[in-house]
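Novice: sequence plus predicted model, see below.
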Amino acid sequence: MQLFPKVATTVLLAVMCIPALAQKIKLVDGDLSPIRDQKKINMEFTYDHLSVGKDNESDYVRKKTDEYNKKEAGKGDTWAKAWKDDRPTRFEPKFDSLFNENGDISVGDFPDAKYTMIFHTTFMEPGFNVGIARKNAYIDAEVQIVETGNKSKVVAKISIDNAPGRMMGFDFDTGMRIMEAYAVSGKKLAKFMGK
């Protein structure tokens, strides 16, 4: 009987530590000092050559659409539309919101800003939650900070690996789990850039 509380405590502590260790943000090239005195940065999101799970994005979307349409006519088409629509309506606003709450620089639609941040998502793991089993979502991304007037002039490159979309409870919706990965990315990146 005494063994159970010790094992349960050990397992709980191990699970709590995983998210803290998982995400990595690294300055790959350049220098963040030029942007530190800026009040706002223009924001762009790109998804070119995106991998999803073990597939490229187009294969993943085709497979999922077919799978859902076989279960219920039209369900796959609705899912495929939501897959794309979630980017501008959920993921990107959530990133912007958490970045702005956790840093001294505001990001958003600021075409007159001196610098632009390009957040390029390279990988998504959508995860799943089927009640009795679950897998957390996560994303990988490459971030470039460029001069707005000359985007070939790169000020800094940052990599984001394993940004977790981990939620407690009823995150049965794929978009909800992935949105949390963007929230974590925004929050952690703002703090990283503020160092």
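Specialist: Alright, I've got the coordinates.
Novice: C-alpha from now on. contacts and neighbour counts both.
Specialist: Noted.
Novice: give the contact list for the closest residue in space to K157 that isn't next to it in sequence.
Specialist: Closest residue to K157 apart from its sequence neighbours, by Cα to Cα, 6 or more residues apart in numbering: Q144 at 4.6 Å. By Cα atoms under 8 Å, 6 or more residues apart in numbering, Q144 lies in contact with M117, I118, F119, V154, V155, A156, K157, I158.
Novice: distance of the first one from K81?
Specialist: Going from M117 to K81 by Cα to Cα, to the nearest Å gives 26 Å.
Novice: so for the two, which sits in the more crowded spot?
Specialist: Applying other Cα atoms under 10 Å to M117 and K81 shows that M117 carries more neighbours, namely 23 against 12.
Novice: take this one as well and set it beside the first:
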Amino acid sequence: MKNIVICLTLLLLTCGAVQAQKIVIKSGSLDPIKSEKFFNITYDYNDVSVGKFENEEDYINKKVSEYNTKEPGRGDRWKEAWIGDRKARYQVSFEELLNKTLESNEIYVGEENTDSKYTMVLKTTFIEPGFNIYITKKPAMIHVIFKVVETANPSNVICEIISKNNPGRTFGDSDLDTGIRIKEAYAKCGKELGKFMIKKIYK
């Protein structure tokens, strides 16, 4: 009984630490894209802060040094995976859930749609990697800026949306890998942005 109480307490503390997801339009409107069905998409990871680190590079350097000290080469492999997960995991998950949410309205978003009138730009501004140490866990979280720009003139921003506190978590111990937690945050972000777009465009 005592162990059950402890586990429930830890679960409540973990859940309570998660801030509510928030999506708001900072500028512009989605109305101009109402008649469009295909969109290009690009990703921007410049100027990202990670956890308590203002600069992602400082976070990477610290992790590489720590891991290489424990096992030569481990830090370098970790860095390669950290960067590689962007295209291999995060972007795939984001697009998959975004398109799944938009498919009922016959809208498709993909990097191959370079001739589309509009391009969506997903800029990541913050990543909380989270952790899972069996007895307790903290979900990953991302903040992003989502823009719709004119493909032929990217400086023409049609709409800018701020999406904060996108959580990344799974049940059980399937998210021991940092990349899996963050991938789930991008999936959640894609799903909620898709729902937000439908609500605003087809209101």
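Specialist: Nice, I can see it. None of these values were measured; they are calculated from a predicted model.
Novice: would you pull the TM-score for this pair?
Specialist: Overlay of the two chains. TM-score (TM-score structural alignment, normalised by the length of structure 1): 0.90; 187 aligned residues with a Cα RMSD of 2.2 Å.
Novice: ok so, going back, trace the residue nearest to K157 of structure 1 over to structure 2, please.
Specialist: When structure 2 is aligned by TM-score structural alignment, the residue opposite Q144 of structure 1 is K147.
Novice: mind listing the strands for structure 2?
Specialist: All strands of structure 2, identified by DSSP state E, fall at 22-28, 38-44, 49-50, 108-109, 118-128, 131-132, 137-138, 140-150, 153-168.
Novice: what number of residues lie near T125 of structure 2?
Specialist: T125 of structure 2, neighbours per other Cα under 10 Å, totals 18.
Novice: ok, N136 of structure 1 next?
Specialist: 19.
Novice: so D96 of structure 1 sits right up against V184, yeah?
Specialist: No: the criterion here is Cα atoms under 8 Å, and D96 of structure 1 misses it with V184 at 10.8 Å.
Novice: need the longest helix for structure 2.
Specialist: Ordering each helix of structure 2 by length in residues (DSSP state H) puts helix 178-201 first.
Novice: buried ones in that one?
Specialist: Within helix 178-201 of structure 2, the residues that count as buried by 16 or more other Cα atoms under 10 Å are 178-194, 196-198.
Novice: can you check stretch 31-47 of structure 1 too?
Specialist: L32, I35, K40, I41, N42, M43, E44.
Novice: in structure 2, what residue corresponds to the first one?
Specialist: Going back to what we said before, that points to L32 of structure 1. Under the alignment (TM-score structural alignment), L32 of structure 1 maps onto L30.
Novice: I'd guessed its match sits against I158; true?
Specialist: Yes: using Cα under 8 Å, L30 of structure 2 is in contact with I158, at 7.1 Å.
Novice: which contacts among the contacts of Q144 of structure 1 does structure 2 share?
Specialist: Compared against structure 2 with both residues aligned by TM-score structural alignment, their matches' Cα atoms under 8 Å, the contacts of Q144 of structure 1 retain M117, I118, F119, V154, V155, A156, K157, I158.
Novice: what lines up with the fifth one in structure 2?
Specialist: Translated: V155 of structure 1. By TM-score structural alignment, V155 of structure 1 lines up with I158.
Novice: with the first one instead?
Specialist: Structural alignment places M117 of structure 1 opposite M120 in structure 2 (criterion: TM-score structural alignment).
Novice: look up how far S29 of structure 2 lies from E128 of structure 2.
Specialist: Distance from E128 of structure 2 to S29 of structure 2, by Cα to Cα: 29 Å.
Novice: check Y90 of structure 2 too.
Specialist: Taken as Cα to Cα, the span from Y90 of structure 2 to S29 of structure 2 is 26 Å.
Novice: nearest spatial neighbour of A183 of structure 1, skipping sequence neighbours?
Specialist: F95 (4.8 Å).
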